[in-house]
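Student: sequence? don't have it. structure:
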């Protein structure tokens, strides 16, 4: 069983990115992994915007990255890049916070014009932070995630594609849990 940190870079309390991450977290849990979550929006804004590396919440967030075997990073795409909120956190983490980690990047956005945001905006930052392996990520269109109060429905084709990248991530993780249990 691998320890996974699921990170939401969405500034919204109710977001498609959060629902996408819940879908992935559920699947990873069924595969036997232990998944913890981190919603960056819950970290103190003054610490993020003031670059307070020593703020207890930032120190604790960095420790959560350190103890994870794998990291799932989800973000909405704004202006062809990942969220500024996620950027603020990544800037405060140690330079090699992802050293030795397997990473699954995920993004949501309103247009296929932003489909390359993972590869051209997020992947280089994750690589510079020392990620051992960045698996194929997934961009999901906003229209493929119908958000309600407590639940979301993901379009079946989008869910299948998301499941495939999640399974590839699970297989790439270190340890005995990389042999997938049969789930449907």
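Tutor: Happy to help now that I have it. Keep in mind the model is a prediction, meaning the values are calculated, not measured.
Student: contacts and neighbour counts: CA atoms only from here.
Tutor: Fine.
Student: OK, contacts around the spatially most central residue of the chain?
Tutor: In the chain, the C-alpha nearest the mean C-alpha coordinate belongs to residue 73, at 1.5 Å (Cα atoms, centre = their mean). Residues counted as contacts of residue 73 (Cα atoms under 8 Å, 6 or more residues apart in numbering) are 6, 7, 8, 9, 103, 104, 105, 106.
Student: And the host helix or strand of the fifth one, what does it pack against?
Tutor: Taking DSSP states H and E as the criterion, the element that holds residue 103 is strand 102-109. For strand 102-109, the packing partners by 3 or more Cα pairs under 8 Å, 6 or more residues apart in numbering; DSSP states H and E come out as helix 16-30, strand 70-78, strand 133-134, strand 138-141, helix 156-172.
Student: Nearest approach to residue 46 belongs to which of the ones you listed?
Tutor: strand 70-78 (20.7 Å; Cα to Cα).
Student: now what about the strand holding residue 103, what contacts it?
Tutor: If you take Cα under 8 Å, 6+ apart as the criterion, strand 102-109 is touched by 16-17, 69-78, 82, 115, 117-118, 122-123, 131-142, 165-166, 169, 172-173.
Student: alright, now check it against this:
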């Protein structure tokens, strides 16, 4: 796990090494695109150069990362991660009396420590999109982006959107 800096960071939570590498490359590509843009000011360039990518691959590492991390401009969370290193990946959904509530353990970890962090959930399947989104909108007034892993264009757009939001003059 990379040590967070004092600026904003991108948090990527993914247990599959190939998927992690792909997500990191997407974030780096979007950062490079903004740096190469003629309309990016010198101040914005400096701001974007400070961004680090924090990679975690299980819930235990996520807990540690969010308690250390100051300022997450985007958290990209796979729906299906293990609780600890070496354990089996699972959907991280909270169940009560065998019913899925829509509550997601990884989302709870991030929102507890970084309540303002935008969250994008990614999944191979979108079977839990509706229930998770509704739970957080209804109970926490939190809007969660949900993107299929196969929709690489949308993942890139999502990263670019939050990078541009971060660079707006009103954000420090």
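Tutor: Great, that's in hand. All values reported here derive from a predicted model rather than from experimental measurement.
Student: Point out the most buried one among the helices and strands packed on strand 102-109 of structure 1.
Tutor: Most buried of these by mean neighbour count (mean count of other Cα atoms under 10 Å) is strand 70-78; its value is a mean of 25.
Student: quick revisit: helix or strand right after the strand holding residue 103 of structure 1?
Tutor: Toward the C-terminal end, the helix or strand that comes next after strand 102-109 of structure 1 (DSSP H and E) is helix 117.
Student: Which residues lie in contact with the nearest residue to residue 34 of structure 1 once chain neighbours are set aside in this structure?
Tutor: Leaving out its chain neighbours, the residue that sits closest to residue 34 of structure 1 by Cα to Cα, 6 or more residues apart in numbering is residue 3, at 5.0 Å. Shown in contact with residue 3 of structure 1 (Cα under 8 Å, 6+ apart): 33, 34, 35, 36, 67, 68, 69, 70.
Student: Which members of those residues are the farthest-apart pair?
Tutor: The span of the contacts of residue 3 of structure 1, defined through Cα to Cα, is set by 33 and 67 at 13.7 Å.
Student: if we can go back for a sec, mind filtering the contacts of residue 3 of structure 1 down to those shared with structure 2?
Tutor: Retained contacts for these in structure 2, judged by both residues aligned by TM-score structural alignment, their matches' Cα atoms under 8 Å, are 34, 35, 67, 68, 69, 70.
Student: Can you tell me which of those residues has the most neighbours?
Tutor: When neighbours are counted by other Cα atoms under 10 Å, residue 70 leads these with 30 neighbours.
Student: Map it across to structure 2 for me.
Tutor: Here residue 70 of structure 1 is matched to residue 73 in structure 2, going by TM-score structural alignment.
Student: Farthest pair within the contacts of residue 73 of structure 1?
Tutor: Maximum pairwise distance in those, criterion Cα to Cα, is 14.6 Å, between 9 and 103.
Student: Residue 59 of structure 2 contacts residue 79, correct?
Tutor: No - using Cα atoms under 8 Å, residue 59 of structure 2 is not in contact with residue 79, being 11.1 Å away.
Student: which one of the contacts of residue 3 of structure 1 is nearest residue 178 of structure 1?
Tutor: Of all the contacts of residue 3 of structure 1, residue 33 has the smallest distance to residue 178 of structure 1: 9.0 Å, by Cα to Cα.
Student: Contacts only, for residue 43 of structure 1.
Tutor: 57, 58.
Student: Then residue 2 of structure 1?
Tutor: 32, 33, 34, 68, 69, 70, 173, 174, 175, 177.
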